[in-house]
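Student: Next comes the sequence, and after it the predicted model I'd like to discuss.
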Amino acid sequence: MSDLLHLWGIYLGTLIGLLPIINPLSAGPTFLAITEGDSDERRREQALKGCVYMVAILVSFLIGGTFIMTFFGISIPGLRIAGGILVTGIGMNMLLAPRADAASEAAQQEAARRKVDISFSPLAMPMLSGPGSIAVTLGFTSLATSWIDYAAIIAGIITVALLTYSVLRMSGSLVRFIGPVGVNAMTKIMGFMIMSIGVQFVVNGIVGIATDPVLLRSIKDGLAGL
């Protein structure tokens, strides 16, 4: 029973950690703009491929994260602090940044529209699986102690991808329903949630360093030598 609760906690943690950063509601208007003129079938195909690419990117970083940490000698508390700072910055930018210049947004969307296939870039990378979601995914490696834990995280990533695909499929109706003001408000709310997640990452990292047995032993030996 405790094992099931542990896996359920990891799965829910993955959902709660990734959904605010990926923020499919905010991605909806941009997706509509860069696929303007495409048929519904073409949009559906681009959204599906983009979400598949997103899963592939995040799972690659999840699996490769352990090897990267080992190779560079990065500790789990250090990863949590670095990822927390990055995620906090992204959340603060979403919460406080002014709305992007309309001319700049139009230029970016026009450049994306000229692409034959936008499913990998800019949809999957960086819209859906950007630095923030990659940092959070790397942080999940500190929660996994067995292959079944990794399976629970991957299941969470796939669930986020399915939700994102559903939102992108319905993005036209959703944007018309909540309007630009609603999209902006959701982005601010998601930004606050992301900031909270980032701060908690930093706190967990500091606690991990402060309670590290090697560090405590070194401090104890140092005090004993005084």
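Tutor: Yep, that arrived.
Student: use CA for all of it now, contacts and neighbours both
Tutor: Noted.
Student: which SS class is residue 30?
Tutor: Residue 30 falls in the helix class when you classify it by DSSP: H, G, I helix; E, B strand; the rest coil.
Student: State the distance from the closest residue to it other than its chain neighbours to residue 81.
Tutor: With sequence-adjacent residues excluded and distances taken as C-alpha to C-alpha, 6 or more residues apart in numbering, residue 30 is closest to residue 109, at 7.4 Å. Distance, residue 109 to residue 81, by C-alpha to C-alpha, to the nearest Å: 34 Å.
Student: Please apply the same query to residue 113.
Tutor: Here the distance between residue 113 and residue 81 works out to 38 Å (C-alpha to C-alpha).
Student: and the spatially closest residue to residue 169 that is not a sequence neighbour, what helix or strand is that in?
Tutor: If the residues on either side of it in the chain are set aside, residue 169 comes closest to residue 44, at 6.3 Å by C-alpha to C-alpha, 6+ apart. Residue 44 is located in helix 40-72, with elements delineated by DSSP states H and E.
Student: Please, which helix or strand holds residue 202?
Tutor: Secondary structure (DSSP H and E) places residue 202 in helix 171-210.
Student: how far is that helix from where the chain is centred?
Tutor: On the basis of C-alpha atoms, centre = their mean, to the nearest Å, helix 171-210 is displaced by 10 Å from the centre of the chain it belongs to.
Student: Determine the set of other helices and strands touching that helix.
Tutor: Helix 171-210 makes packing contacts with helix 2-22, helix 24-34, helix 76-96 when contacts are defined by 3 or more C-alpha pairs under 8 Å, 6 or more residues apart in numbering; DSSP states H and E.
Student: let's bring in a second one:
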Amino acid sequence: MILRCNTGGTRTDNFAFFIYAFSSLFAIVSPVGGVITFVSLTSDMSLDEKNYLASKSVILACIIALFFAVTGQIILNFFGVSIDSLRVAGGILLFVVAFDMILAKVSRESVTEKEIDISMERSDIWIFPIALPLLTGPGTITTIIVLMGSAVSVLQRGEVIAAILLTFLITGVLFHFSRRIYKFLGYTGMLVFTRLMGLLLAAMAVNFITIGIWNIYLSFQ
């Protein structure tokens, strides 16, 4: 027998929504793929300096993500944009990001190769390009707002928050052990993982687009 939660939906539905939210965020943040860029940006730092920078960048990225989780709907209402319109636009953006990931390229949505080269000479790389836009780029922000808009209860909104925290907790751990991970998996291994995440993200992007278009169609009926 399936037990029902007081906040709406079933426990099975709520658990499935959490898995969906977490997998969506993990795919778009792509912390394993981000390790490649992070290692290149911190290659000349000591271990303590690298870990300190990792902590600051991940915490900042998490704060930005939580900010848009809380204020996303307010921003959409201010500009008169529906959640379904954002689903379609965000789905297209996510598909572009996913296509770059499948080709094992640095996503144009997050950070360019030229920006990475320029950042090597700056002291605030934990802000740009690591925290923003590498970890919390437009694709991540869009995904968070869409997930919050898709939540049908307070519990599911809390699950999106929990998915954000878990995603960046894992990202922080991976960044702290980035050099060991890079040495263990190698450049090729990390690109293979990035391609797999890109394929998953592409499927999610199509899902965003189809649901958005269908809901917009129904709203005109």
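Tutor: Sure, I can see it. This structure is a prediction, so every number in the text was calculated from the model and none was measured.
Student: Got a TM-score for the pair?
Tutor: Comparing the two superposed chains by TM-score structural alignment, normalised by the length of the second structure, the resulting TM-score equals 0.86, with 210 aligned residues with a C-alpha RMSD of 2.1 Å.
Student: How much space separates the residue nearest the centre of the second structure from residue 215 of the second structure?
Tutor: Nearest to the geometric centre of the second structure sits residue 29, at 3.2 Å (C-alpha atoms, centre = their mean). Here the criterion is C-alpha to C-alpha. By it, residue 29 of the second structure lies 27 Å from residue 215 of the second structure.
Student: returning to that earlier point: the residue nearest to the centre of the second structure maps to what in the first structure?
Tutor: For residue 29 of the second structure, the aligned residue in the first structure is residue 22 (criterion: TM-score structural alignment).
Student: thought that match was touching residue 127?
Tutor: Yes - counting by C-alpha atoms under 8 Å, residue 22 of the first structure does reach residue 127; the two are 7.4 Å apart.
Student: follow-up on the earlier one: which parts of the helix or strand encompassing the residue nearest to residue 30 of the first structure are buried?
Tutor: Counting by DSSP H and E, the element that carries residue 109 of the first structure is helix 102-113. Of the residues in helix 102-113 of the first structure, those buried under the neighbour-count criterion (16 or more other C-alpha atoms under 10 Å) are 109, 112, 113.
Student: Identify the residue of the second structure aligned to the last one.
Tutor: Applying TM-score structural alignment, one finds that residue 113 of the first structure aligns to residue 120 in the second structure.
Student: Once you drop chain neighbours, what's closest to that match?
Tutor: residue 41 (5.9 Å).
Student: Looking at the first structure, name the residue matched to that neighbour.
Tutor: Taking TM-score structural alignment as the criterion, the aligned counterpart of residue 41 of the second structure in the first structure is residue 34.
Student: Now do the same contact list for that match.
Tutor: Residue 34 of the first structure sits next to 109, 110, 112, 113, 118 when contact means C-alpha atoms under 8 Å, 6 or more residues apart in numbering.
Student: Just name the closest of the residues you listed to residue 12 of the first structure, please.
Tutor: When the contacts of residue 34 of the first structure are compared for distance to residue 12 of the first structure, the smallest value, 30.0 Å, is given by residue 118; criterion: C-alpha to C-alpha.
Student: number of nearby residues for the closest one?
Tutor: Using other C-alpha atoms under 10 Å, residue 118 of the first structure has 20 other residues around it.
Student: What of the one 10 residues further on?
Tutor: Using other C-alpha under 10 Å, residue 128 of the first structure is surrounded by 30 other residues.
Student: With adjacent residues omitted, what lies nearest to the aligned partner of it in the second structure?
Tutor: For residue 128 of the first structure, the aligned position in the second structure is residue 135, judged by TM-score structural alignment. Nearest residue to residue 135 of the second structure, sequence neighbours excluded (C-alpha to C-alpha, 6+ apart): residue 29, at 5.4 Å.
Student: distance of the closest residue to residue 119 of the second structure other than its chain neighbours from residue 184 of the second structure?
Tutor: In this structure, residue 119 of the second structure finds its nearest non-sequential neighbour in residue 125, 6.2 Å apart by C-alpha to C-alpha, 6+ apart. For residue 125 of the second structure, the distance to residue 184 of the second structure equals 25 Å [C-alpha to C-alpha].
Student: Then residue 62 of the second structure?
Tutor: Residue 62 of the second structure sits 27 Å away from residue 184 of the second structure, taking C-alpha to C-alpha as the criterion.
Student: who's more crowded, the two?
Tutor: With neighbours defined as other C-alpha under 10 Å, residue 62 of the second structure and residue 184 compare such that residue 62 has more, 21 against 11.
Student: Now which residue in the first structure aligns to that one?
Tutor: If you follow residue 62 of the second structure across to the first structure using TM-score structural alignment, you land on residue 55.
Student: Which residue in the first structure aligns with residue 87 of the second structure?
Tutor: Taking TM-score structural alignment, residue 87 of the second structure has residue 80 as its aligned residue in the first structure.
Student: can you pull the contacts of its match?
Tutor: Shown in contact with residue 80 of the first structure (C-alpha under 8 Å, 6+ apart): 139, 201, 202, 204, 205.
Student: What is the aligned counterpart of residue 163 of the second structure in the first structure?
Tutor: Using TM-score structural alignment to pair residues, one finds that residue 163 of the second structure aligns to residue 156 in the first structure.
Student: Is that match within a helix or a strand, and which one?
Tutor: When elements are defined using DSSP H and E, residue 156 of the first structure is found to belong to helix 147-169.
Student: Have a look at how far, on average, that helix is from the second structure.
Tutor: Average distance between helix 147-169 of the first structure and its aligned residues in the second structure, after superposition and using mean C-alpha distance after the TM-score superposition for the first structure, equals 1.1 Å.
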